[in-house]
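1. The following comprises the amino acid sequence and a computationally predicted model.
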Amino acid sequence: MLRVIIADDEETIRNGLKTLIESYKLDLSVIATAEDGEEAMALIEKYHPEIILMDINMPFVNGLKVIEKIREVDKNSKIIIISGYNHFEYAQKALELGVFSYLLKPINFRNFKDVLSKAIDAYYERMWEIRKLKEDNDERDDSKDVGQLVLTYMKENFSYNHLSLNFIAEQFHISQSYLARIIKQKTGTSFTDYLNKLRINMAIKLLTDKDMDYTINDISNMVGYSSQHYFSRAFKNYMGVSPNKYRNVNKYPKI
């Protein structure tokens, strides 16, 4: 599931966009919203979302400046500008920055869903292109190179609940036993333990986020678990306490 951050200085628009996205039942999860440019940059640096919805005119730092900063470190996220201003210079600058789409307020609901669907497809296609380029440029019989590619792939895709040893082995055209061995060599843990570690670390960030109050089920879905029960069990095995107890202690500490 791809992660989405919404940045707009109007609360009604932020909430409206979030509700719309959730109603479309796409492969998207809104993990955070921002009311100004500075907050948007902080959230994007924290969560590294795949899809970003960005207003242009916001307090402190405008949306185009935020996008410039994003593009310095992330060339692949799909950014959709949602603006009330139909200025040529804005659209021109957005094009230079590689913005995926430029939508004008008020949003056309049907068109918005279509744009989001295309952004999802474009992101997955780009990830596939990057992976193929890595495959072409790396020696496939070098376990060190393959291992690093696999770990990078897992870090970028751990939130997809279909991720499995067999699935990744097929993507890299290697056997499951060979994949399990190089993951053990690189991390000192099994495939399952390493995948759980990636997911639990992101879950910890979401559980202790001061600005959001996700349900345990929401977090379970965001980090890639197929059920809340399995997530809670994995979290307790890893952290020694349940997700709820961890949040109560670390997000709402007693004074």
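-> That came through, no problem.
2. Only C-alpha atoms from now on, for both contacts and neighbour counts.
-> Fine.
3. Name all residues that make contact with the nearest residue to S77 once chain neighbours are set aside.
-> By the measure of Cα to Cα, 6 or more residues apart in numbering, the closest residue to S77 outside its immediate chain neighbours is E50, 4.7 Å from it. For E50, the residues meeting the contact criterion (Cα atoms under 8 Å, 6 or more residues apart in numbering) are 2-4, 76-78, 123.
4. So for stretch 35-53, what gets flagged as buried?
-> If you call a residue buried by 16 or more other Cα atoms under 10 Å, then stretch 35-53 has these buried ones: 35-41, 43-44, 47-53.
5. do stretch 75-92 as well
-> Of the residues in stretch 75-92, 76-83, 90-91 count as buried by neighbour count, 16+ other Cα under 10 Å.
6. Could you list the residues in contact with that stretch?
-> Contacts of stretch 75-92 from elsewhere in the structure, counted by Cα under 8 Å, 6+ apart, are 49-57, 99-106, 119, 122-123, 126.
7. ok now the longest helix belonging to the chain, how far from the chain's centre?
-> Taking DSSP state H as the assignment, the helix of the chain that covers the most residues is helix 109-137. The chain centroid and the centroid of helix 109-137 are separated by 13 Å, computed with Cα atoms, centre = their mean, to the nearest Å.
8. Please compare the first structure with the one that follows:
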Amino acid sequence: MLEMINDIHRDKLSKLRILYVEDDSETREELSMILQSWVDVLYVAVNGSEGLNFYRKYEPDIVITDIQMPILNGLGMSSEIKRIKRDQCIVVLSAYNDVEYLFKAMELGIQHYITKPVMIDRLQAKLTQIAEFMSLESEALRSRKLLEQYKLMVDEKAIVCKMDSEGFITYVNQHFCALSGYTEH
């Protein structure tokens, strides 16, 4: 059963491009090996400055970052990333269980915060949840575009008049207006 659940997680994660930013070499090596086995592409940076440069260059789906790092810390990097793309998904991994860091992360719009030592199953579940959400967002966008295309096609080719149950007109398209001589209002 556990293997089946792991297969489901891997399938959801296998299309992701992740930027992982960690200054501790041992932690970075271990977690990089695990992440590499889950995702399509993994970019690894050793500090916030390098992470920001990688972000600009590769535009990953998800950013995973430590907080305390040299040159530019994780929250500083995240702030810069949020200026570039406000809705960028960022997961903070930190050994610091300080409420102040959590509040700063929340102020930046970071909704995912996992404390170290990282429990691999928790990280995998969080990334899977994020991947599912991203997939749903993408599907909703595709559906909206299809609906807009359909509406445009209908409005250009057909005469449309919509009435409510009491017989009041609630919607008309331009062809109806042209044929009837009435305005949309």
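-> Done, it's in. What you see is a predicted model, and the numbers here were worked out from it, not measured in a lab.
9. coming back round to it: write a PyMOL command that selects only the buried members of the contacts of stretch 75-92 of the first structure.
-> A single PyMOL command is used to select the members of those judged buried by 16+ other Cα under 10 Å:
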select buried, resi 49+50+51+52+53+54+55+56+57+99+100+101+102+103+119+122+123
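10. ok, and the contacts of E50 of the first structure in the second structure?
-> For the contacts of E50 of the first structure, the aligned pairs still in contact in the second structure (both residues aligned by TM-score structural alignment, their matches' Cα atoms under 8 Å) are 2-4, 77-78.
11. Counterpart of A34 of the first structure over in the second structure?
-> Taking TM-score structural alignment as the criterion, the aligned counterpart of A34 of the first structure in the second structure is A45.
12. ok, now which ones touch its match?
-> Per Cα under 8 Å, 6+ apart, neighbours of A45 of the second structure: 19-23, 51, 54.
13. Select from those the one having the most neighbours.
-> Per-residue neighbour counts (other Cα atoms under 10 Å) across the contacts of A45 of the second structure peak at V21, which has 30 neighbours.
14. Check the gap between the aligned partner of that one in the first structure and N217 of the first structure for me.
-> Applying TM-score structural alignment, one finds that V21 of the second structure aligns to A7 in the first structure. Applying Cα to Cα, to the nearest Å, the value for A7 of the first structure to N217 of the first structure is 24 Å.
15. Just give me the neighbour total for E10 of the first structure.
-> The local packing count at E10 of the first structure equals 14, with neighbours defined by other Cα under 10 Å.
16. which residues touch it?
-> Taking Cα under 8 Å, 6+ apart as the definition of contact, the neighbours of E10 of the first structure are E35.
17. What of the one 10 residues further on?
-> Residues touching L20 of the first structure, when contacts are defined by Cα under 8 Å, 6+ apart, comprise F109.
18. secondary structure element for it?
-> With elements taken from DSSP states H and E, the one containing L20 of the first structure is helix 11-24.
19. Please apply the same query to N57 of the first structure.
-> Following DSSP H and E, there is no helix or strand that holds N57 of the first structure.
20. Could you check what's spatially nearest to it, not counting adjacent residues?
-> In space, and not counting its chain neighbours, N57 of the first structure is closest to G63: 6.3 Å by Cα to Cα, 6+ apart.
21. Matching the residue nearest to S77 of the first structure against the second structure, which residue comes up?
-> For E50 of the first structure, the equivalent position in the second structure is taken to be D61, counting by TM-score structural alignment.
22. so how far is I110 of the second structure from its match?
-> If you measure D61 of the second structure against I110 of the second structure using Cα to Cα, the figure is 14 Å.
23. and if you look at S78 of the second structure?
-> S78 of the second structure sits 8 Å away from I110 of the second structure when distances are taken as Cα to Cα.
24. could you pull out the helices for the stretch 51-200 of the first structure?
-> With helices called from DSSP state H, counting those that start in this stretch, the stretch 51-200 of the first structure shows them at 63-73, 88-96, 109-137, 143-157, 165-172, 176-187, 191-207.
25. whereabouts in the second structure does the last one align?
-> Read that as helix 191-207 of the first structure. The alignment of helix 191-207 of the first structure onto the second structure (TM-score structural alignment) covers no residues at all.
26. just the angle between that helix and helix 165-172, please?
-> With axes from the mean of the first three to the mean of the last three Cα atoms, to 10 degrees applied, the angle from helix 191-207 of the first structure to helix 165-172 works out at 100 degrees.
27. any idea which helix or strand comes after helix 191-207 of the first structure?
-> Of the helices and strands lying after helix 191-207 of the first structure in sequence (DSSP H and E), the nearest is helix 216-222.
28. Could you give me the buried positions within the helix or strand following that next one?
-> Using DSSP H and E, the next helix or strand after helix 216-222 of the first structure towards the C-terminus is helix 228-239. For helix 228-239 of the first structure, burial by neighbour count (16+ other Cα under 10 Å) applies to 228, 231-232, 234-235.
29. next one: stretch 140-156 of the first structure
-> In stretch 140-156 of the first structure, counting by 16+ other Cα under 10 Å, buried: 140, 143, 146-147, 149-151, 154.
30. same deal with stretch 191-202 of the first structure?
-> The neighbour-count check on stretch 191-202 of the first structure (16+ other Cα under 10 Å) flags 191, 194-200, 202 as buried.
31. Next: stretch 112-131 of the first structure.
-> Neighbour counts over stretch 112-131 of the first structure (16+ other Cα under 10 Å) mark 112-113, 115-116, 119-120, 122-123, 131 as buried.
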